[in-house]
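Peer 1: Got a sequence here, can you build the structure:
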Amino acid sequence: MPKDVPYPGTIILDVDARDVERRIFRVRETIPVAQAGELTLLFPQWLPGYHAPQAPIELFAGLVLEAGGQDLRWRRHPVNVHAFLVDVPEGVDAIEARFQFLSPTDPAQGRVVVGPDLLMLQWNTVLLYPAGHFSRRIQVAPSLLLPHGWQHGCAMEVVAGCDDDCVGFPPVSLDVLVDSPVIAGRHFRRVALDDQARVHLAMVADAPDQLDATKEQIAPHRALIEEADRLFGTRPFDRYEVLFALSETIDSIGVEHHRSCEAATLPGYFTDWDESFSRRDTIPHEFVHSWNGKHRRGADSWTPSFYRPIGNSLMWVYEGQTQYWDRVLCARSGLWAAEHALGALALTAATHEVRAGSRWRPMSDTTRDPIIAARAPLPWPSWQRSEDYYSEGALVWLDVDTRIRELSGETRSLDDFARAFFGADQPGDWSTRTYVFEDVVAALEQLAPFDWGGFFAARIGGKHEGAPLAGIDRGGYRLVYRDEPSAYWANAEKVAGNLNLTFSLGLTVAADGAVGEVLWEGPAFAMGLTAGSTLLAVQGEPFSLEVLREAVGACRGPLEVQLRTGKRERSVVIANCSGHRYPHLEPVEGATRRMDDILRPRRATA
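Peer 2: Next comes the predicted model:
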């Protein structure tokens, strides 16, 4: 069991990241020891931000342990494969560990984090640490050796004394180190996002022109920081780095940290600015997590060490409310137009309106999905449910927001909850303060007296049919379907490179004809289609996305498709195709348009 006592000495951690062709990180650690006997060294396992034991231990290799030039025999723990046992000889005050992290060279092996011109380093992949201590009581002095001429971004400050290609950092506690990833690259640009130069956008890219963001493109990112300041009141960090990779050579990601976030997105994020706006919600989402998820965290999501399991019972607050705020802040900052935020909410609402899984599985149980499924592809996600606490949780928090407004006579809102519940007690305070369910209920009752406990018991803990649409209705809108997509839908479909026919045929299809998700009990489901099949022809015409799109648009009856599943080919007739059905939010005449106020900018210069 970890104890809240200091570990004697400071671990020296040196990482060599220069081998970007083979994508190998080489590690040397010097680990002080206080006494002889058995020592347990651990590879970080339960990681904040992943909500699950996501440690890539299979990519850890080449372990050599030495003391005073003597090779030390090690053995793996018989149960915990992340633990290594070594006998420390008498008279030894430190042991040296050498090993490699063999980062993926293909997406089939895991998330690719290294390309020829950039990399993203998560410290948890390149260190071992001693068991028996809280992470905050173990000190580590890290350094990073980069390819010649590369620059980096990180929430940790740099210390002097290294050569041009070596980046040295001051000693920090183990939990801070793991929470402070590094981005680095040949093509690098760093832009201040606030007047105090405390928040920066640190960017790397595959090519230098991809970093040529204009003043007009940076402006909504600056507005995001101001809108978040106005929402939460005080910052729970002293500095913040948005670590932003524009690349097709590494895999996309969005991961929150207390004083930084990792975001890897399309290489044309700026150069194709108007063609990819649906992907602009990643930075707002991860930035909000500094308040919701890092500074304030559900009590069972905090653990003293990376080998103690994480609980996720309040993920509908941690992630659900964060997803609600990322949509709102996208609109308030100008990263999206208000109509784009409405389009995103329409897609979420319609998705949960047809997802059958809520009939058997309450949303509260989906908080265990990071552990159950580890975000692996599922055959029937609309029936199995998959981390629905994100998107359905956002709809529940819209219900809460509009209900507070109604109960308070429009004098209070969820903005007030965010400021009171998530704001730092003191500016720059980046400690973690935990909460339990009763704390959430009490804070809401102070704003607007209501049976919030019963409300959440039903919405989060109960089974139901259809989507929780009360927030949309109370917001002055209703969910409708039209034969033309919203601008948000069309852009999201274009960026994904697929055709989303969820609400017509009940399936999604990629450009090569591969069937993605098939809606449980939808028209395609009824005819036996499954994910993994490939469409070959539509109404007798060779398949293409455009052929399928036009066929569905013209269809008012049966639709015939030819498909291949494995080695078997067959023709299927999908009955009762009635054309395209795309979700939209439509304002209700005469209703109080609370949604319009929710999405309205708060900053004085707007």
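Peer 1: Please make it C-alpha for all contacts and neighbour counts, starting now.
Peer 2: OK.
Peer 1: which residue packs closest to Val518, ignoring adjacent ones?
Peer 2: Leu507 (4.3 Å; C-alpha to C-alpha, 6 or more residues apart in numbering).
Peer 1: What residues does the one you found make contact with?
Peer 2: Asn500, Leu501, Val515, Gly516, Glu517, Val518, Leu519, Ala524 (C-alpha atoms under 8 Å, 6 or more residues apart in numbering).
Peer 1: for comparison, sequence B:
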Amino acid sequence: MTIPRLAAPLLAAPLLAGVFAPALSAHTGDTPHARSAPMAVPIAQTVPDAQDIPYPGTIRLEIDASDITRALYRVKQTVPVAPGTTSLILQLPSWLPGNHAPRGPMNLIADIRFEAGGKPIAWTRDPVEVNAFHLALPAGTREVVAHFIHTSPLQTNEGRITMTQEMLNLQWEKMSLYPAGHYVRQITFAPSVTFPKGWTAFAALDGESRNGDTVRWAPVDYETLVDSPVFAGKYARAWDLGHDVSLDVVADAPEQLELAPENLDSFRQLVSESMALFGARHFDRYELLLALTDRMGGIGLEHHRSSENSYEPKAFIDWANLAHDRNVTSHELVHSWNGKFRRPARLWAPDYRQPTQGNLLWMYEGQTQFWGWILAARSGLQPKETVLGAIANSAGLYATQPGRGWRSVEDTTHDPIINARRPVPYPTISRSEDYYNEGMMVWLEADQIIRAGTDGARGLDDFARAFFGTHDGDWGQVTYEFDDIVATLNGVYPHDWATFLTTKFQTPGQPAPLGGVERGGYRLVWKAEPNPYEAGRMRSGKYLNLLYSLGMSINASGEITTVMWDGPAFNAGLVDGVSIIAVNGTAYSDTVMKQAVTAATVSKEPIELMVKRGDRYLTVPIAYHDGLRYPWIEPVAEGEQPLDRLLAPRVAATTPATPATTGE
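Peer 2: All right, here's what the predicted structure looks like:
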């Protein structure tokens, strides 16, 4: 990021710092009053922009991750410097890939010390770019050694927990410093990690060697290192999924690693369906990293040769009941093509200091969301009914979400910076990262436009091959702009795609995005029972979704967690954080609440809630009589519909999976 220097003010004589310039006099009556008015101090850029030139030498990065009792990563970095170097700037990554925002956790870095020749070096933090440390080097310095600690959060209110007694998730960019002034692909690191005794480690890094509990990898450029996180654990297993893809799993307990052969085959089928869809691959090998845990923080994060994923602890052994929880793996796998190989030009940056721009996240994330669900259905990783339920959830939300009236989908692409996924009081009016799911709905409509216009001969599959499936064997990155998307769509099927995309993504106040559902031979309907996807979410998350009836969601203890803007609960004065004590005079429970909503359909009396807000108890009547309402999509006629054909497998079922291998 280049911070422009402010032009010097045009004054007759220079002003010394700290001396004020008198402003125009203010007066009351005949008595003038002076009013001081400071002048701005120009902001000087002291961290250089990245240049595409090599950094001299290899940086040794040694991390001791063995202290699982205190959840500490102890870091030692040895940074060579060229002869005659008198200063060095080392910085923690700020703009993190996949986060689309400046979230480098400088707050978790502690006890940082620098030395040269065994003697301490004083450091100064940059006052503007606070992730950067300025070092003045003694004469003759040949290398700088940095020591510091990265403290994994111990509780969720401190941040995402990355180390437990059973596993860890090491992300290099959060515990390493890199020299300013160079493209990160031009900086070489030699990484090593010491793990707890007997743990197995997984990472998409080459040249792995092990000495006791210390694992080393071959020297690698910093861009690739940051793109190659580590999962390690006490309980671990790995499976070969074919096509040079492996499923590497760590768990809270050993029995959670039991995966039935037919369920393992759905992962193999996912890989085969992905290869068939894109027609090319952009990795030499791929590590699908997966944690089965409720102790380490949940994650779904894309990388070129791997991905970080988490499921509920019992996801393997309670396969049927946790079908809703498996989509993250298909989504993140798609990102190897969409987001890593092909990425928006303004989401690519030469280092982790330059800000990135997410305007095209409706392509990066929205089409990935689309393919994540489609491939889950085609492979059997998730039942078709679950996938239809997920589409129904989005259809229902965007058919009723009031925030669509003022805010476009593209404007929500700025939410990673604006809000960073913090809870907001009224998300249905504020909106939040809707480029994922409304993006999916728009791409579903694009697919159905192509299929209808070509009598089913072509679809978005053809776009995927043309856009992401080029340069087979290219492990690099190819960027794109809006016009590239339009041109490729027109190459698949001529249509006014520029207007279509501009209207759907950049223009607020559009009709509900149901075109793909309707062109696909389905329609949005409302039922008194939740669809399979939402039923699984409610069961796992222990909440009651009444968003489309009373206009609120309620957690297991009876606390309101979300209120629909301008819905019945909102209009009755209920807000997040209010606890429901009783319903029509009976102590609150999910069952009692649902029974009351159902009974109100044949009664003229309001539903009466006793609630607690702060230290006040209130009786709140809600005049609602339309019963429980949950979104579903259902076919409009008998027989196979276009949407059914989109979800159908493209690849014949694979042979049974290779047996698992255990950790070392």
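Peer 1: Can you get me a residue count around Pro22 of the second structure?
Peer 2: Pro22 of the second structure has 11 neighbours, counted by other C-alpha atoms under 10 Å.
Peer 1: Apologies, that question was intended for Thr605 of the first structure.
Peer 2: 6.
Peer 1: so where does it fall, helix or strand?
Peer 2: Here Thr605 of the first structure sits in a region with no helix or strand, counting by DSSP states H and E.
Peer 1: Aligned counterpart of it in the second structure, please.
Peer 2: Alignment note: Thr605 of the first structure maps to Ala653 in the second structure; criterion TM-score structural alignment.
Peer 1: What of Ser143 of the first structure?
Peer 2: Using TM-score structural alignment, Ser143 of the first structure lines up with Ser192 in the second structure.
Peer 1: What is the burial count for the closest residue to that match other than its chain neighbours?
Peer 2: Nearest non-adjacent residue to Ser192 of the second structure, counting by C-alpha to C-alpha, 6+ apart: Arg216, 4.3 Å away. Other residues lying near Arg216 of the second structure total 20 when counted by other C-alpha under 10 Å.
Peer 1: Next one: the counterpart of Arg216 of the second structure in the first structure relative to Ile95 of the first structure, how far apart?
Peer 2: Matched to the first structure by TM-score structural alignment, Arg216 of the second structure sits across from Gly168. Distance, Gly168 of the first structure to Ile95 of the first structure, by C-alpha to C-alpha, to the nearest Å: 21 Å.
Peer 1: returning to that earlier point: so the match of Arg216 of the second structure sits right up against Cys162, yeah?
Peer 2: Yes. In this structure, Gly168 of the first structure is within contact of Cys162 by C-alpha atoms under 8 Å, at 6.1 Å.
Peer 1: Onto which residues of the first structure does stretch 513-522 of the second structure map?
Peer 2: Going by TM-score structural alignment: stretch 513-522 of the second structure matches residues 468-477.
Peer 1: do stretch 102-115 of the second structure as well
Peer 2: Against the first structure, stretch 102-115 of the second structure falls on residues 53-66 (TM-score structural alignment).
Peer 1: Next: stretch 377-388 of the second structure.
Peer 2: Against the first structure, stretch 377-388 of the second structure falls on residues 331-342 (TM-score structural alignment).
Peer 1: Likewise for stretch 317-332 of the second structure?
Peer 2: So stretch 317-332 of the second structure sits over residues 271-286 in the first structure, by TM-score structural alignment.
Peer 1: three-state assignment of the most centrally placed residue in the first structure?
Peer 2: What sits nearest the mean C-alpha location of the first structure, by C-alpha atoms, centre = their mean, is Gly254, with 4.1 Å. Following DSSP: H, G, I helix; E, B strand; the rest coil, we place Gly254 of the first structure in the strand state.
Peer 1: Is there a neighbour count for the closest residue to Lys340 of the second structure other than its chain neighbours? I'd like the number.
Peer 2: Take Lys340 of the second structure and drop its neighbours on the chain: the residue closest to it by C-alpha to C-alpha, 6+ apart is His304, 5.4 Å away. His304 of the second structure: 27 surrounding residues under other C-alpha under 10 Å.
Peer 1: Map His304 of the second structure across to the first structure for me.
Peer 2: His304 of the second structure maps onto His258 in the first structure, by TM-score structural alignment.
Peer 1: residue contacts, the alignment partner in the second structure of Arg385 of the first structure?
Peer 2: Counting by TM-score structural alignment, Arg385 of the first structure lines up with Arg431 in the second structure. Listed by C-alpha under 8 Å, 6+ apart, the contact set of Arg431 of the second structure reads Gly403, Arg404, Arg407, Thr412.
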